[in-house]
Every structure is written in structure tokens, then in C-alpha cells.
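[1] pasted the sequence and its predicted model underneath.
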Amino acid sequence: MILLKKRKNVNIFEVIYAYIILELSKIWFFKLYKGKVEGLDIIYDLIKKDQPFIIAANHVSYFDWMLLYIVFQKEFKKKVVFLAKEKLFNNKFLSPLVRGGNAIKIDETGVSKAVLRQIISAYMKQNIIGIFPEGTRASDDRLLPAKDGAVKLAELLKIPIVPIGLYGFRQMWPRDSLYPRFNKSNIQAKISIGNCYYVFSNKHNLIKMNKTQVKDAHLSEKTDMLMLQIQKLL
């Protein structure tokens, strides 16, 4: 059973709706697309060490965040708090899902101080922060240019990023389709969890960086390296 925490601004009908959609997502992935998850031991090891982390995945489908939410709650009893675009909260179909899943709303201009406080609050409650660096769904299997939010956040919180590759998700629910598709091509969908990516120079001796040292070139380089790690998992 997928549990959704009810907040003051989330009514019971939204919670029920979100629960039904998430349960259907499980069927689509595990049954129709014979879905499997690789690299669970990496997450188990982090949780055993009580090590906070961010997950960062490629983005091709509405199923992306739903199934990651499901897997982390099912396997690790951990909630993933995703960063979601403001427009998703205004979408009649998606709003109950992102609200029921306690996603954090961000706008196109970036992360405000208020949003940053929400992220830090979620982190302090031992939740996992979920980010899609591309910021939008790709129309094919090629990765889009990524934003540097995941790297910035990892440096701020001094925690690693766990790259995740989502394979077969575009076929499950393409960007240009209103509804999920059946598995006519007999594809096996897959969630591949990679090794921790530390944005610091030495993962055993995290360097405290002065804000003035965090240059655009540095962030761009680290973000490119993160996306390369994700690409290797596809």
C-alpha cells in the first residue's frame, strides 16, 4: 500500500485519487512492462549509514516521479520529496498527485528563499530530495541540457547525489500521448540506481567551499558529469 501523508491543503478526495493513480502505475510498470529495479543495495547501504542524499534521474514520462516515489516507499519506507514546476500544481490531472505526494513547488525563475527553507525542512526530516535535472520531459531518449539545481543543492547540504536511469519509461507514457500505452513491443522497463556522485573533489574528505568559489563553470562541469553518470545507466 502506498501511503500519502495528508496535509491541511490536501483534501481526502485528492489523497484517494493519488492513491489509485499510484497503484495503477505499479501495475503498469511491474506487470505490463515487466519492470525491474537495479542497484537497491546502494540505497540500502546509504540508509544503513544514515547518510542523507539527493536522487537525480532523467525525465521522459509522467510515470517517472510516480514510480520512484513508489519504489522508495515500498523498498525503503522512505518518502521522496520531489521538486515540481508551479504549472503542475495548476493541472487538474496532476495537481492532486503532486500535492498528495507533498512535492515542493518551484517556479521558472529558480529556487526562492522560501522554497529553499522547504527543501531544508524536508531534508531535516530525513526525507529524500528528488530532482529531474533536465527540468522537463524529453520527447526521445536523448538527454536534454540540464540545470545545475541538483549540484547546487548537494553542495549546500554537503550530501551526495544518487544518479538514476529510467529505461522504457518513454514507451510507457510518451510526452505526446494523453494516456499510458500498453506494452506492444514487449519492452522491459528498468530503474537503474547508480553509485553515489560526490560533487566535492574527495568523497572521503568533503571540502568546505566558499560561496565565491562556486563559479558557473564549476557548476556546469559538475552538472555535465552528473548527466554522464545518468546516461551510463540507460
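    Now that the structure is in, tell me what you want to look at.

[2] from here on, contacts and neighbour counts on C-alpha atoms
    OK.

[3] and the helices in the chain?
    Using DSSP state H, the helices of the chain run over 12-26, 40-48, 63-76, 95-100, 113-124, 149-157, 169-172, 216-232.

[4] for the fifth one, name the packing helices and strands.
    This means helix 113-124. If contacts are counted by 3 or more CA pairs under 8 Å, 6 or more residues apart in numbering; DSSP states H and E, helix 113-124 sits against strand 104-106, strand 128-131.

[5] nearest to L219, out of these?
    If you check each of the helices and strands packed on helix 113-124 against L219 by CA to CA, strand 128-131 wins as the nearest, at 15.8 Å.

[6] this is the other structure I want to compare:
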Amino acid sequence: MLYEVVHSVVPPVAKVVWRPRVTGLERVPSTGPVILASNHLSFIDSVVIPIVVPRKVVFLAKSDYFDSPGVKGALSKAWFEGLGMLPVDRDDTKAAIASLDTALEVLGRGEAFGIYPEGTRSRDGRLYRGRTGVGHLALTAGCPVVPVGLTGTQDIQPVGSRLPRLASVSVTFGEPLRFEGRFDGVPAGRARREITDEIMAAIGALTGQEPAGVYNERPVDA
């Protein structure tokens, strides 16, 4: 119910304010499980993608947004739940495994799951190497992966800014990638790596970002 209320208000307002340029939206399946794998430039990415996709897209967000005390904490929890986000404790050593299990539950319900294979946002604009969780999800769920290319979102809420700003934003959806049957007999670790690299190459083709060639590490204070 909360999701329906928030999405009846936020997307129309956001589209009027930021007027995002959207390309390839028809490539997102209207029903059934699908993974939306995107580059990551800003905290606001997890708001931009859901407001342009006509179906619910579930993202994971750090648990701090859901369990802060007081009225501000309650409003924060309502906001993130209203956007369809689920909490994950990023400081838990088992969080990575738990987040994959949560993603598989979402996909098992036939929903869309959004993921940033880079793991954390790029602070220098380069496209970092993808972590293989997305490859694991694609193999295990057996569903299509739609690459997503975001540009300009880093200017909506630059690192360190408290309030969003007006900026030119583009969201491009690529052709769905399917991996069913393509990696039969391939060792699981190698299959996950090759799938992830293919997904990241597709994202890079949409954004034109310079490949960093290394993993992006989350800052201590992020």
C-alpha cells in the first residue's frame, strides 16, 4: 500500500523536475523476474531507475536508513520502503550472502531486482570492475539481465551535498542478456566471472565510461 501511495506521487513530480531522457524502456520485460544491472554514480540512482520503470524495481539499501530513531527515522523508513527498497546490513560479514538470498527471493516472486555490480558508487566517473554476485543471480534465477546506463545522476546530488539539484539525466536500457544454457559444464566461478564481465561491457557501451580495470572499494565513511 505504501509503495502504491509513494509511486503515485514521486515519479510524476520527479519527471517534471528533472525531465530524465529515457531510451530503450521497451526492453524491460513488463512481467516476470528480471535483473536490472546498472552503473552507479550517485545515491540518487536508486530513485531515478524506479521512477522511470513502470513496474516495481526492488533495490537493497543500507539498514541505517530503516532503523534510525525518532520522527526523522520513521520518515526515512517510510520513504525507502515506499520506493520498494529492502534493508541490508553492509557491516555484517555475512551481508553479501544474505543480500544475494534476498535478491533470489525477489526474483522468485517474479519481480524486478536492481543491482549495481560495481558494489559502490564511482567517485571519479570511471566504470569499475563488476563483482560476481550479479553473475550468480543470473545463473541461479535463470532470468534475463537488462543492462542500464546512467549519466548525469552524480550532478543531482554530488558527494557531500545535502540537497538534490537540477541536472541533465539520461537513463538507457540495453538489450536483455540471457545466459540460460550458455555455461553448461563451465566451472561456476569462471561462469560467474564471464557473465559479470559481459554485463559490465554492455553497461560500458551504454555510458561510454572509461573502464577502471579494478574493483571499487567502499570508503570507510560511506
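    Received the coordinates, thanks. Because the structure is predicted, anything quoted here is derived from the model rather than measured.

[7] L163 of structure 2 pairs with which position in structure 1?
    For L163 of structure 2, the aligned position in structure 1 is Y179, judged by TM-score structural alignment.

[8] circling back to that earlier point, redo the helices of structure 1 as TSV? Include mean neighbour count and distance to L88 of structure 1.
    TSV is the format used below for the helices of structure 1 (neighbours: other CA atoms under 10 Å; distance: least, CA to CA, whole Å):
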stretch	mean neighbour count	distance to L88 of structure 1
helix 12-26	17	14
helix 40-48	14	28
helix 63-76	19	13
helix 95-100	24	6
helix 113-124	14	16
helix 149-157	19	18
helix 169-172	24	19
helix 216-232	17	24
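
[9] sorry, back to before: what's the most buried one of the helices and strands packed on helix 113-124 of structure 1?
    Of these, the one with the most neighbours on average (mean count of other CA atoms under 10 Å) is strand 128-131, at a mean of 23.

[10] which residue range of structure 2 does it align onto?
    So strand 128-131 of structure 1 sits over residues 112-115 in structure 2, by TM-score structural alignment.

[11] how many other residues sit next to the match of L163 of structure 2?
    For Y179 of structure 1, the count of nearby residues is 11 (other CA atoms under 10 Å).

[12] just give the nearest non-adjacent residue to it, would you?
    Nearest in space to Y179 of structure 1, with sequence neighbours left out and distances taken as CA to CA, 6 or more residues apart in numbering, is W173 at 6.6 Å.

[13] how deep is that neighbour tucked in, by neighbour count?
    W173 of structure 1: 19 surrounding residues under other CA under 10 Å.

[14] repeat that for the one 10 residues further on.
    Other residues near N183 of structure 1 number 18, with proximity taken as other CA under 10 Å.

[15] who are the contact partners of it?
    L32, Y33, Q171, M172 (CA atoms under 8 Å, 6 or more residues apart in numbering).

[16] go again with 10 Å.
    Residues counted as contacts of N183 of structure 1 (CA atoms under 10 Å, 6 or more residues apart in numbering) are W28, F29, K31, L32, Y33, K34, G168, Q171, M172, A189.

[17] show me these that map onto strands.
    Assigned to strands by DSSP state E, none of these qualify.

[18] which of those count as buried?
    Neighbour-count burial (16 or more other CA atoms under 10 Å) applied to the contacts of N183 of structure 1 gives W28, F29, L32, Y33, G168, Q171, M172, A189.
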